[in-house]
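> Provide a 3D model corresponding to the input given below.
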Amino acid sequence: MSLHKDLPPLLALRAFEAVARHLSFIKAANELSVTQSALSHQVQKLEQHLGKSLFVRRTRAIDLTEDGQHYYDEIRPALHAIAAATRKQQAPCTTTVLRIGLLASFATLWLAPRLAGFISRYPQIQVELRPAIQLADVAGDEVDLAIRYGKGDWPDVQATCLMREKISPVCSPEFKASRLDNGPLLMATSHRPFEWTDWSHHYQVDIEHNPRILLHDYNIVVEAAVAGQGIAMGRHRLIERRLKDGSLVEAFDWPPYQSQIGYWLIAPNGPTSAATTCFSQWLQELCADA
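Now for the predicted structure:
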């Protein structure tokens, strides 16, 4: 007897097993490195294939239905057996090291908390983050890829925009209440301070007379602003947690400026490795959902 007509879509089966094990779409989506909507679609596909509901969906929780629990109990040993048989047949895995040049602030505040998804999907690729202020030399093989903050106008490389940034001046609540007038501007060291330039031109604000404090990295800028040392240009994708917990607030009443500044994936011209392609595709998918 052919198994084909009775087998469910295997991606849907994998999605169901993860959701049933965690009883959480969020945790299952993180484990499988997919969006919650994609995971939900796969589960619905399996329910349509079976002609019955497998989960009871509530506002803040889910549970298996009685049919779902029976199905999970029966398929799980089979999936474990398939996984074990596959491991026996796989060739020994060789690890590939992928070197990523990037700003320490982007590594700390955005990328590092999300890297588990890539490692789960590609355990054979070891990601090595190399923070640096200057643009790492992808053309000279100093790194395999780079992620930079700017307008994408770097020469002799392929620059792909990952996501644009919203910017606005931010400070601590205490600083706003008592010391905002002519407060010092906190800036990350850069030969092109385009954030403040673009924002001040957009809102026609004169900042020439504000004192400036240059700090080595944007991580330090954020911490200095939280400590009440001045006004920082808030990169909203990086300071989202600080805005939510109230340790940083909008310094002025203008809405955030949707700038042309953003985060760019920098690759060398010409062919790239399989590991580089895997990371590039994963990062672009991640940023598309951000």
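
> CA atoms for contacts and neighbours, from now on please.
OK.

> could you look up the next helix or strand downstream of the top helix by length along the chain?
Ranked by residue count, the top helix of the chain under DSSP state H comes out as helix 66-89. The C-terminal neighbour of helix 66-89 among helices and strands, as given by DSSP states H and E, is strand 96-102.

> and that next one, how far out from the chain's middle?
Once both centres are worked out by C-alpha atoms, centre = their mean, to the nearest Å, strand 96-102 turns out to sit 16 Å from its chain's centre.

> list the buried ones in it?
98-102 (16 or more other C-alpha atoms under 10 Å).

> ok, stretch 184-203 next?
Within stretch 184-203, the residues that qualify as buried by neighbour count (16+ other C-alpha under 10 Å) are 184-188, 195-196, 198-199.

> which parts of this structure are helices?
Using DSSP H, the helices of the chain run over residues 10-22, 25-32, 36-50, 66-89, 104-106, 115-121, 173-178, 194-203, 218-226, 240-245, 274-288.

> and for comparison, fold this next one:
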Amino acid sequence: MSTLRNLVPSTHSLFVFEAAARTLSFKSAARELNVTQPSVSHSIKMFEKHCGLALFVRDNRGVQLTEAGRQLYEEVRTSFRRLEQRLEAISDRGTKYITFAASTSLAAHWLAPQLYHFQQEHPDVKIKVVATDRDIEPDHEVDVTVWVRPRDFDRANTWFVCNEVVFPVCSPAYLLSHPTLTSVDDLLQHQLIHSSDAFRKRLGWAEWMELAGGNSTEIRTNIVFNDYQLTFQAAIAGEGISLGWSLTAQHLLRNRLLVRPLPIEIKTDRAFFLLVSEDPVKNKRSKLLVDWFLAKTAELRS
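This is a model prediction of the structure:
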């Protein structure tokens, strides 16, 4: 059991103290709390007696905090503010966010550079992006998310975004400063950037090379990242060639932060899907974001 109830005369005394300390006026605190000034003065005296120390210095000009009073006020003010924020967040009065859970690569290279367009179109809609290393079910905390599933995946509140298409990508600077690629096997003469995600199955270079008709036995795994977003970062920095995915690479390719050194691509038996919480209230709030996301990815479905 908390010992706080033994350290203060009552919870009401904390509210009286906070108001008096903030305004440095018993009269102002009384007006704010809708009580009389003598009531505030009495409550403060009882608080000081219970604590065994003076919290205010009283003189003809009003009241000032003692050093102990100042220290206590800082703690009370911070605690009140944190409690207020938490109560607002969990109540109907709190700010309503649409929470979008996404992989770090989708969050960093697709959502982050483009969400300001959505905000300009819908300034009253607030969005919280949650980067996650695994798939999350839409629920009471997550409104929208993206999964990669077999193309025949079907369930309520799900929208097909695009097929999973995988292809090599690199920076324009890397392409200009290295030998031109004319075949899949030419990739073996370049620095290939690998990723190995613990919770998401992704096509690796060896599997991609085999599907593309190349020789995967000579692939060197010199650079391996445990997060696919880091392979993008390395490719953008000109460190080598990474595999790119149709959705997550869309914005980077459109803005030529990455280019495709070969026209060859592998279309897997999987696709990207947008999932929304089954909560009717959340669905209503998320519909604008769903429509915007699908409009932004329309070219990937053509």
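
> ok, back up a step: in a markdown table: the buried residues of stretch 184-203 of the first structure, plus distance to residue 88 of the first structure.
What follows is those, written out as a markdown table (distance: C-alpha to C-alpha, whole Å):
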| residue | distance to residue 88 of the first structure |
| --- | --- |
| 184 | 63 |
| 185 | 60 |
| 186 | 57 |
| 187 | 55 |
| 188 | 52 |
| 195 | 54 |
| 196 | 58 |
| 198 | 58 |
| 199 | 58 |
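
> contact partners for the corresponding residue of the second structure for residue 160 of the first structure?
Using TM-score structural alignment as the criterion, the counterpart of residue 160 of the first structure in the second structure is residue 159. If a contact means C-alpha atoms under 8 Å, 6 or more residues apart in numbering, then residue 159 of the second structure has 273-275 as its contacts.

> give me that answer again for 10 Å
By C-alpha atoms under 10 Å, 6 or more residues apart in numbering, the contact set of residue 159 of the second structure is 146, 153, 272-276, 290, 294.

> list the ones among those residues that the first structure also has?
Of the contacts of residue 159 of the second structure, the contacts whose aligned counterparts also meet in the first structure (both residues aligned by TM-score structural alignment, their matches' C-alpha atoms under 10 Å) are 146, 272-276, 290, 294.

> name the member of these with the most neighbours.
Within those, residue 276 tops the neighbour count with 25 neighbours, counted by other C-alpha atoms under 10 Å.

> so which bits of the longest strand along the first structure are buried?
For the first structure, the strand reaching the highest residue count under DSSP state E is reported as strand 158-171. Residues of strand 158-171 of the first structure classed as buried under the neighbour-count rule (16+ other C-alpha under 10 Å) are 158-159, 161-171.

> dump the buried residues of strand 96-102 of the first structure to a markdown table, plus distance to residue 175 of the first structure.
Formatted as a markdown table, the entries for those read as follows, by distance: C-alpha to C-alpha, whole Å:
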| residue | distance to residue 175 of the first structure |
| --- | --- |
| 98 | 42 |
| 99 | 40 |
| 100 | 37 |
| 101 | 34 |
| 102 | 31 |
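
> which one of these is nearest to residue 223 of the first structure?
When the buried residues of strand 96-102 of the first structure are ranked by distance to residue 223 of the first structure (C-alpha to C-alpha), residue 102 comes first, at 19.4 Å.
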